[in-house]
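Peer 1: Predicted model, plus sequence, below.
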Amino acid sequence: MSTAERTTESVSIRPTRIQLPQADLDDLRDRLHRTRWAPDIPGTGWERGVPTGYLRKVADHWADGFDWRTHENALNQHPQYATTIDGAHIHFLHIRSPRADAVPLLLLHGWPTTVLDFLDLIGPLTDPGASARTPAFHLVIPSLPGYGFSGPLPGPGWTDGRTAAALADLMSRLGYDRYGVHGGDVGAFIAPLIARSRPDHVIGVHVNGLLTFPTGDPATMAALTDTERARLEGMKHWQDRLGAYMQLQGTRPQTIAAALHDSPAGQLAWIIEKFKDWTDPAFDLPEDAVDLDRVLATVTVYWLTATAGSAAHTYYERFNDPSMWRPLERGTVPTGVAVFTTDFSIRPFAEATHTITHWTEHDHGGHFPALETPELLIDDIRAFFHGLS
């Protein structure tokens, strides 16, 4: 292959559709039926992890009641494409608004979720009607490199900064010179990095689930409100009691990959625990906050694309990337933050590194607002981007 041919191939954008092999779905069902279940310790519950009794019930539904093709068909209602950037395969949805004044918007999922997060946002954001008071968007929704339909990473070194550069290149490749970015969870790390690297191209960054860290300024700490102090305590509790997944993925990703790639029940437990811990605490079970079949569709994507380990390796890169933990100068791009009930975002800390122009605190909905309270997230995105250009 000539250099010219390689260059043409490297920037090509190819239409694609999702059609997971039936043999793989049959294998998944068979493996679930043959699960070797860990016994519960009598008298214990969720405080030690996902109870086996609950997990078996959900796994039974996954094996015999869940229909992946329904979710696959919903995804395939929207235009999807694939391209290669920096050696990585990148899958993305690209839905253009019928409105001539629509703003290009990059939507970034996090872990342990996928592009399926945003299915309920597509219609309202792309086609809200003719009124200029309600902004419309051309949406670009990528599977993050190493996640889901983008497939496993091609090698090490995929830091958040490298991912941000690849996604900025994707927007350029699509012909978008000025655009907005929204991200949650991992996406809330990556979205501001895109803005920092391309401040002349990003009109604004909107995030949920933004992690903020103390500035070290005694005056700032003394001025924290009771709500902000409670969030700081909540973050410490999360680090002490709920962060084992992060430490394992950040230090020994290949070890957990062996378990997650071989056992669908293990993959289910690894992900559904996060829906228990991070959704609105007003609900007792994950399926009370998010439709259970949508959760299972998410787990199915990780299982059938074999990206549980690859996604875990991105945590290792984050842990071992010195640039992640250096003090940052304040970013110049307008930034909007939506805070939901399980978020630990603290505005004075955020203002030290971001130009905050929009800050909303919601009294319901948790860490997965696109799945839990899509209408709140839609309104927040609209409110932030209205008037930005």
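Peer 2: Yep, it's here.

Peer 1: rest of the way, CA atoms for contacts and neighbours
Peer 2: Fine.

Peer 1: My guess is Pro286 contacts Phe275. True?
Peer 2: Yes. If you go by C-alpha atoms under 8 Å, Pro286 and Phe275 touch, sitting 5.3 Å apart.

Peer 1: quick one: contacts for Pro124?
Peer 2: By C-alpha atoms under 8 Å, 6 or more residues apart in numbering, Pro124 lies in contact with Ile378.

Peer 1: how about it, secondary structure?
Peer 2: Per DSSP: H, G, I helix; E, B strand; the rest coil, the local secondary structure of Pro124 is helix.

Peer 1: and it, how far is that from Asp117?
Peer 2: Using C-alpha to C-alpha, to the nearest Å, Pro124 is found at 14 Å from Asp117.

Peer 1: Could you find the closest non-adjacent residue to the spatially most central residue of the chain?
Peer 2: Central residue check for the chain by C-alpha atoms, centre = their mean: the C-alpha nearest the mean position is that of Gly110, 1.6 Å away. What sits nearest to Gly110 in space, not counting adjacent residues and going by C-alpha to C-alpha, 6 or more residues apart in numbering, is Val186, at 4.4 Å.

Peer 1: The one you found: how many residues sit nearby?
Peer 2: Other residues lying near Val186 total 22 when counted by other C-alpha atoms under 10 Å.

Peer 1: can you tell me which residues contact it?
Peer 2: By C-alpha under 8 Å, 6+ apart, Val186 lies in contact with 109-111.

Peer 1: Now that we have these, can you turn them into JSON lines and tack on distance to Asp67 and secondary structure?
Peer 2: Below are those laid out as JSON lines (distance: C-alpha to C-alpha, whole Å; DSSP: H, G, I helix; E, B strand; the rest coil):
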{"residue": "His109", "distance to Asp67": "23", "secondary structure": "coil"}
{"residue": "Gly110", "distance to Asp67": "24", "secondary structure": "coil"}
{"residue": "Trp111", "distance to Asp67": "23", "secondary structure": "coil"}
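
Peer 1: Show me which of those is closest to Thr353.
Peer 2: Using C-alpha to C-alpha, Gly110 is the member of these that lies nearest Thr353, at 20.9 Å.

Peer 1: Can you tell me how far Ala370 is from Gly204?
Peer 2: 19 Å.

Peer 1: Settle it for me: which of the two has more neighbours?
Peer 2: More crowded of Ala370 and Gly204, by other C-alpha under 10 Å: Gly204, with 26 against 23.

Peer 1: tell me the secondary structure for the more buried one?
Peer 2: Secondary structure, three-state DSSP: Gly204 is strand.

Peer 1: Which residues are in contact with it?
Peer 2: Neighbouring residues of Gly204 by C-alpha under 8 Å, 6+ apart: 179-181, 195, 333-336, 385, 388.

Peer 1: Second structure follows, compare the two:
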Amino acid sequence: MASQDIKQFRPYIDIREIERLHAKIKDVQVPTQDVVPDSGNDYGIPTAWATKLHDYWLDKFSWSAAEGRINQFEHFKTDLEGINLHFVHQRSQDKSAIPLLLIHGWPGSFYEFSEVIKPLTENGGAGRGSNFHCVVPSLPGFCWSDPPLRKGWTVKDTARIFDALMQRLGYDKYCVQAGDWGAMVAREIGAQYEKRCKVMHLNWCPGALPEGVEPTEREARCAAKGQNWRTEHVGYAVMMRTRPQSIGWMLEDNPIGLMTFVGEKYEEASNPNVHDTQHWMDHILTTVSLYFHTRCIATSSLLYYENPRHDHFATYCVQPENLIKCPFGYTSMGYDTSPNSKRAVERTGNLVWYKERDDAGHFACLEAPQPLVEDIREVVAKFWN
């Protein structure tokens, strides 16, 4: 495809919209106590933590600083199958750099990779798999990417246009890193386009142990955690997979509702050690602000409406047509919603590398960026061809 099919783009939010958001954050009466005293997060987002996040948003969070962090990268748009797709394309100065497609999930965005892009493009030294040209698209319906134009748009469709994006950028072969729904898109890329996708690294991967095997202590612990998540923590997903348009009416212009709906996942699916840090609150509120200003909470919910539900993930991932054919590595994060084991994940494709880490959860790129960068480099260096 010709380069004129790709247009430069600079993210920008009008000051009047920023002031309007701030006024809405200020003009709200928030809950003052948990629905049941001393219940922690059993009933939802803890009141004390949500109050702290609200107060930080009102008094200390700087959208100007966040916008500066966003615009340190090169942004573009291109039309693929009628979807005007937003993406970051940050090229390395290293002529031997390998193209790397980074795919976010929900409640994330392209910004989820903000702390790994520069280390991946600049700081690897010499040798294969040291540096990368990073391509970070916004999933359809997220931020500045158009939503799908029809019913039934699945991760298979997103995989197809992401593969087309890499070709349009001139990358005949590439590697992938992903978590959450991004990992489901990556799975389809690895299943359908393995001639171009040469290797991938995942930090989230559904799968179940073979029937009849005795689980190790860690496998049993991981299975219990995953089961708890699927039974006690997916109220949000039930809403998203059944009434996405209603969610839009509830949350699109409701910043505090949006903050709690999105922020709850960052609170309960991550390493608790990061929860009260300025770094973490800035990341959450940047994401919430992006969702608010681009009005994407309803369209981001389409991922849940059009694709398998949580309790079907493990079965989906072992279906022959969904097996990852290219070599892939998986890092099992101890604080994740459902960390998995080597014996379970290897049933879902060509697993060639496995590691366990206990320093991060579901948002590994933000919680522990350097360890994740190390894992990506190791997998690609060993298995890129």
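Peer 2: Yep, it's here. For clarity, every value in this text was computed on a predicted model and none was experimentally measured.

Peer 1: What value does the TM-score take for this pair?
Peer 2: Once superposed, the chains reach a TM-score of 0.91 (TM-score structural alignment, normalised by the length of structure 2), with 376 aligned residues with a C-alpha RMSD of 2.4 Å.

Peer 1: just to revisit the earlier point, quick one: map the residue nearest to the centre of structure 1 onto structure 2.
Peer 2: Matched by TM-score structural alignment, Gly110 of structure 1 corresponds to Gly105 in structure 2.

Peer 1: got it, and Gly336 of structure 1?
Peer 2: Aligned by TM-score structural alignment, Gly336 of structure 1 pairs with Gly329 of structure 2.

Peer 1: okay, now its match: neighbour count?
Peer 2: 26.

Peer 1: so where in structure 1 does the strand or helix carrying Cys222 of structure 2 end up aligned?
Peer 2: Per DSSP states H and E, Cys222 of structure 2 falls inside helix 217-232. Counting by TM-score structural alignment, helix 217-232 of structure 2 pairs with residues 226-241 of structure 1.

Peer 1: outside of that stretch, which residues touch it?
Peer 2: Identification of contacts with stretch 226-241 of structure 1 by C-alpha under 8 Å, 6+ apart yields 343-346.

Peer 1: mind running it again at 7 Å?
Peer 2: 344, 346 (C-alpha atoms under 7 Å, 6 or more residues apart in numbering).

Peer 1: Can you name the residues that contact the equivalent of Asp375 of structure 2 over in structure 1?
Peer 2: When structure 1 is aligned by TM-score structural alignment, the residue opposite Asp375 of structure 2 is Asp380. Asp380 of structure 1 is in contact with Ala338, counting by C-alpha under 7 Å, 6+ apart.

Peer 1: Look up how far Thr134 of structure 1 lies from Asp380 of structure 1.
Peer 2: Per C-alpha to C-alpha, Asp380 of structure 1 is found 12 Å from Thr134 of structure 1.

Peer 1: go on, Arg6 of structure 1?
Peer 2: Distance from Arg6 of structure 1 to Thr134 of structure 1, counting by C-alpha to C-alpha: 43 Å.

Peer 1: Kindly report the same for Gln77 of structure 1.
Peer 2: Here Gln77 of structure 1 is placed at a distance of 24 Å from Thr134 of structure 1 (C-alpha to C-alpha).

Peer 1: Which one's more surrounded, the two?
Peer 2: Legend: neighbour count by other C-alpha under 10 Å for Gln77 of structure 1 and Thr134, higher for Thr134 (16 against 10).

Peer 1: what ranges do the strands span in the stretch 151-300 of structure 1?
Peer 2: All strands of the stretch 151-300 of structure 1, identified by DSSP state E, counting those that start in this stretch, fall at 179-184, 202-208.

Peer 1: Just say which of the ones you listed is most tucked in.
Peer 2: strand 202-208 (a mean of 26; mean count of other C-alpha atoms under 10 Å).

Peer 1: whereabouts in structure 2 does that one align?
Peer 2: The aligned range for strand 202-208 of structure 1 is 197-203, by TM-score structural alignment.

Peer 1: How far off centre is the matching stretch?
Peer 2: With C-alpha atoms, centre = their mean, to the nearest Å as the basis, stretch 197-203 of structure 2 stands 15 Å off its chain's centre.

Peer 1: go on, stretch 40-48 of structure 2?
Peer 2: Using C-alpha atoms, centre = their mean, the offset of stretch 40-48 of structure 2 from its chain centre is 23 Å.

Peer 1: ditto for stretch 5-21 of structure 2
Peer 2: 22 Å.

Peer 1: Tell me the spacing between the aligned residue in structure 1 for Val116 of structure 2 and Leu139 of structure 1.
Peer 2: Using TM-score structural alignment as the criterion, Val116 of structure 2 maps onto Leu121 of structure 1. Separation of Leu121 of structure 1 from Leu139 of structure 1 (C-alpha to C-alpha): 10 Å.

Peer 1: And for Pro218 of structure 1?
Peer 2: Distance from Pro218 of structure 1 to Leu139 of structure 1, by C-alpha to C-alpha: 42 Å.

Peer 1: quick one, which of those two is more surrounded?
Peer 2: Leu139 (25 against 9).

Peer 1: pretty sure the more buried one belongs to a strand, no?
Peer 2: Yes. Counting by three-state DSSP, Leu139 of structure 1 is found in a strand.

Peer 1: What residue in structure 2 is paired with it?
Peer 2: Counting by TM-score structural alignment, Leu139 of structure 1 lines up with Cys134 in structure 2.

Peer 1: Could you do Phe349 of structure 1 as well?
Peer 2: Mapped onto structure 2 by TM-score structural alignment, Phe349 of structure 1 lines up with Ala344.

Peer 1: didn't its match look like it was pressed against Gly207?
Peer 2: Yes. Under the criterion of C-alpha atoms under 7 Å, Ala344 of structure 2 makes contact with Gly207 at 5.1 Å.

Peer 1: So between those two, which is more surrounded?
Peer 2: Neighbour count, other C-alpha under 10 Å: between Ala344 of structure 2 and Gly207, Gly207 has more, with 25 against 17.

Peer 1: got the contact list for the more buried one?
Peer 2: Taking C-alpha under 7 Å, 6+ apart, we find Gly207 of structure 2 in contact with 314, 317, 344-345, 348.

Peer 1: And it, how far from Val30 of structure 2?
Peer 2: Shown here: Gly207 of structure 2 relative to Val30 of structure 2, a distance of 40 Å by C-alpha to C-alpha.

Peer 1: now swap in Ser3 of structure 2 and tell me
Peer 2: Taking C-alpha to C-alpha, one finds Ser3 of structure 2 at 49 Å from Val30 of structure 2.

Peer 1: Please say which of the two ends up with more neighbours.
Peer 2: The neighbour comparison of Ser3 of structure 2 against Val30 (other C-alpha under 10 Å) goes to Val30, with 13 against 10.

Peer 1: Please pull up the equivalent of that one in structure 1.
Peer 2: Match for Val30 of structure 2 (TM-score structural alignment): Trp37.

Peer 1: Fine by me, we can end here.
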